[in-house]
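Engineer: predicted model follows, preceded by the sequence.
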Amino acid sequence: MDLQEVTDEIVRLRSPMARRHALGWLAGAGTMALLTGCGSDSGGSPTTIPVTPTPTPVPAPSPSPTPLPTPTPSPKTCTQTPSETTAPYPADGTGATSGSVNNVLNQSGIVRNDIRASFVGSSAIAPGVRLTLNITLQNSGSNCAAVTGYAIYVWHADAQGRFSLYTIPAETYLRGVQVTDGTGKVSFTTIIPGVLSGRYPHIHVAIFPTLASATVGANAVFATQLILPVDLCTAVYADTTTYAGAQTRFGAITLASDPVFGDNSTEQNASRTLTATGTVAAGYTADVTLSPNLGVAI
C-alpha cells in the first residue's frame, strides 16, 4: 500500500460507520478465537473444563436438651398425736403406789417384749386374749421422719380393769419398755386390756429420748393413750368370765364421754386408734403410728 492508499484508509476510518464496522469485526474475531480455544487444544483433543464439586452440607449439631430441674418433694404431713399427762403415775417413780415397787422403770427386766408375766417377786401371767402390739414412732415436727433409738414404755390394765403395782400390788405384769429400731418401730406381746369404770378401753404410752433416760416417768418427753377399736372390744368382752364386768362397763362409755378422749377431734383420736386383725381364739395383731412433735432436730 502506497502513501496515498494509507491516507485514504485513515480518512475512511474516521467516519462513524467505519468505526462500527471495525468494532464489529474485532468482536467477531474475538468470539471465533474463544470458540477455537475452548473446542480443542493444539493436538485437536477436546479440552475438559474442571467442575468444582458442590460441598456436602454439614448438619448443624442438635442442641443438647436442657435438663429439667429435679422437683423438690413436698413435705410429708401426718396428724399430730394428742399428748396426755406424762406424770405422775403410780409405779414410775413419780406418784404414790401401794405396790411392792415404787418405780418399776429402774428394775432389771423392765426392758422386754413379752409383758404378760410379772418379773419382780412373782412370775404370774396375766390372763386374757393375746395381743401383738406394733408401734411406729415418727416426728410430726420433722417431716414425719422415723424416730430411732427412743424408749417406749407401755402399761395397761388387766382383763378386769386392774393395774399391777396399784390395784394389784403384788404383780408387775403388763408393763415393759422397748427401744425403737431403725424404722422407728417397737413390738410388745401382751393381752387385750379390760375396762375401767368411767374410761374407754385404752393403753398408756410414755416416750423417752434414750433408754438411759427411761428410768423415771418425769424424764418422758411425750405421753399418750392408745384407743382400742369398737369391733375388737365387742368381740373380746363377750367372754364375761375372763373379762368380768368389761362388757357392762364398755356399754356405758363412749369416746365422746370419755374424760380423756372426749377433748380431742375425731381425726386426732383416729390417729391413735389401733388397727387390729385377728380373732378371739387366735389372738390379735394391732398397729398404730404415733406422731408427736419432737422438734425439728432429732
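Structural biologist: The structure has been received and is ready for your questions.

Engineer: only C-alpha atoms from now on, for both contacts and neighbour counts.
Structural biologist: Fine.

Engineer: now the helix or strand hosting residue 28: how far from the chain's centre is it?
Structural biologist: Counting by DSSP states H and E, the element that carries residue 28 is helix 16-39. Centroid separation between helix 16-39 and its chain, computed with Cα atoms, centre = their mean, to the nearest Å, is 96 Å.

Engineer: and stretch 202-213, by the same measure?
Structural biologist: When distances are taken as Cα atoms, centre = their mean, stretch 202-213 is centred 24 Å away from the chain's centroid.

Engineer: now stretch 124-144: buried residues?
Structural biologist: 126-142, 144 (16 or more other Cα atoms under 10 Å).

Engineer: okay, now that stretch: how far is its last residue from its first?
Structural biologist: With Cα to Cα, to the nearest Å as the measure, stretch 124-144 spans 39 Å from end to end.

Engineer: quick one: distance of it to the chain centre.
Structural biologist: For stretch 124-144, the distance from its own C-alpha centre to the chain's C-alpha centre is 21 Å (Cα atoms, centre = their mean).

Engineer: now do stretch 188-207
Structural biologist: Between the mean C-alpha point of stretch 188-207 and the mean C-alpha point of its chain there is a distance of 30 Å (Cα atoms, centre = their mean).

Engineer: now what about stretch 22-33, what contacts it?
Structural biologist: Outside stretch 22-33, no residue is within contact range by Cα atoms under 8 Å, 6 or more residues apart in numbering.

Engineer: try this one next to it:
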Amino acid sequence: MGHDTSRHDHGDGLHEDLVRLASRRDALRIFGAGGAAAVLATLGGSQRAAAATPTAVVPTETAGPYPGDGSNGPDVLDDTGIVRHDIRRSFGSSRTLAKGVPLRVNLTVTKAARDYAPLVGAAVYLWHCDRAGRYSMYSAGVEDENYLRGIARTDSNGTAWFRTIFPAAYPGRWPHIHFEVYSSVTRAVANGPIVKTSQLALPQSVCKKVYATSGYSRSQGNLAQSSLSNDNVFRDDQAVHQLATVTGSVAKGFVANLTIGV
C-alpha cells in the first residue's frame, strides 16, 4: 500500500483535527444546538475535547484486506469464542496475548431513521492491528493467531464495548480501528447481512503519547508521515463522524468513545 512520504505539521491533535473537519456553520448541523457550544469552544482554541458526539450517519468504508469475516480468506466469525468483550488474547488453539497500551473502545450505535435512538441488541464486530502493525490471521508470524478481533452485543444504551490495546500506525494509513455492525449477534456469527462497515479514527495527540512508549517505536515515524487529511479513508469531509473522543493516560490506559448513526 503506497503512502505519502512527506512530513506534515500536525499541530495539537484533536483540536486541529476538528478545525480541519468541521466549520462553525457545520457544528450546528452535525452536533445539534446543545453540542455545538462545546465544539465551537474547541474551534476557538480550547485544548479540551468536545463533549458532544456526532449524530449523523457514519460513512461506509472499506473493510480493508484483513477483515477475517470470510470475505477475503479466513473467517473468524463462526468460531466459538469470538463473542467477547476482552479481545486482547487469541482464542481456540492459541492463547497469545497482544501486548500494548490498554484501550477500552465504547462504540455506541444509533438508528438514524428513528431520530438516532440507541440500537439495542445489535452486534459489533471489531478488529485492528497489533502494536507492530500486524493483523492476526493474515500478517507474517501471526497467521495462526486471532487476537484483536471480537463481537459484542449493544446494551440498553446502544453501546458495544471492547477491552483491547492501542493499535499501531503503519505505513500508508492513519491510526484506526475497523468495525462491522450487524442486526444481532446471531446474524454476526452467521456472516451477515452487514448493516454498516466503517472505521474509527484515533486523535493525533493521544497517538503521540502512546507511540513514545516501548513497543511502538516504528509508529512514531509512520504517524509523522501521515495525516487525517491525506488518509485514503478519512480524507473526506465525513471524517468528523469517525474521530473518536479519547481520554485517559499511558499509565492507566485510554478510553475511546464514538457514537455513530446507521
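Structural biologist: Alright, I've got the coordinates. Bear in mind that the values here come from a model prediction, so they are computed numbers and not experimental data.

Engineer: which bit of the second structure covers the helix holding residue 28 of the first structure?
Structural biologist: Helix 16-39 of the first structure corresponds to no residues in the second structure, going by TM-score structural alignment.

Engineer: cool, stretch 220-234 of the first structure as well?
Structural biologist: When stretch 220-234 of the first structure is compared against the second structure (TM-score structural alignment), it corresponds to residues 194-208.

Engineer: strands of the stretch 1-150 of the first structure, start to end?
Structural biologist: Assigned by DSSP state E, counting those that start in this stretch, the strands in the stretch 1-150 of the first structure fall at 130-139, 145-146.

Engineer: let me have those strands in a markdown table, extended by distance to residue 273 of the first structure.
Structural biologist: Formatted as a markdown table, the strands of the stretch 1-150 of the first structure follow (distance: least, Cα to Cα, whole Å):
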| stretch | distance to residue 273 of the first structure |
| --- | --- |
| strand 130-139 | 11 |
| strand 145-146 | 19 |
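
Engineer: nearest to residue 9 of the first structure, of those strands?
Structural biologist: Ranking the strands of the stretch 1-150 of the first structure by distance to residue 9 of the first structure, with Cα to Cα as the measure, places strand 145-146 first at 118.1 Å.

Engineer: how much does the helix or strand following that closest one stray from the second structure?
Structural biologist: Elements were assigned by DSSP H and E; along the chain past strand 145-146 of the first structure, the next helix or strand is strand 151-155. Relative to the second structure, and after both are superposed, strand 151-155 of the first structure has an average distance of 0.4 Å to its aligned residues, where the measure is mean Cα distance after the TM-score superposition for the first structure.

Engineer: residues in the second structure matched by strand 151-155 of the first structure, start to end?
Structural biologist: Mapping strand 151-155 of the first structure onto the second structure (TM-score structural alignment) gives residues 123-127.

Engineer: please say which position in the first structure residue 219 of the second structure maps to.
Structural biologist: Aligned counterpart of residue 219 of the second structure in the first structure: residue 246 (TM-score structural alignment).

Engineer: check which helix or strand covers the closest residue to its match other than its chain neighbours.
Structural biologist: Counting by Cα to Cα, 6 or more residues apart in numbering, residue 246 of the first structure lies nearest to residue 195, which is 5.2 Å off, once chain neighbours are set aside. Assigned by DSSP H and E, residue 195 of the first structure belongs to neither a helix nor a strand.

Engineer: contacting residues for the counterpart of residue 195 of the first structure in the second structure?
Structural biologist: When the second structure is aligned by TM-score structural alignment, the residue opposite residue 195 of the first structure is residue 169. For residue 169 of the second structure, the contacting residues are 133, 175, 218, 219, 220, 222, 223, by Cα under 8 Å, 6+ apart.

Engineer: ok, 7 Å please
Structural biologist: Residues counted as contacts of residue 169 of the second structure (Cα atoms under 7 Å, 6 or more residues apart in numbering) are 133, 175, 219, 222, 223.

Engineer: correct me if wrong: the second one contacts residue 200.
Structural biologist: It refers to residue 175 of the second structure. No - in this structure residue 175 of the second structure lies outside contact range of residue 200 using Cα atoms under 7 Å: 8.7 Å.
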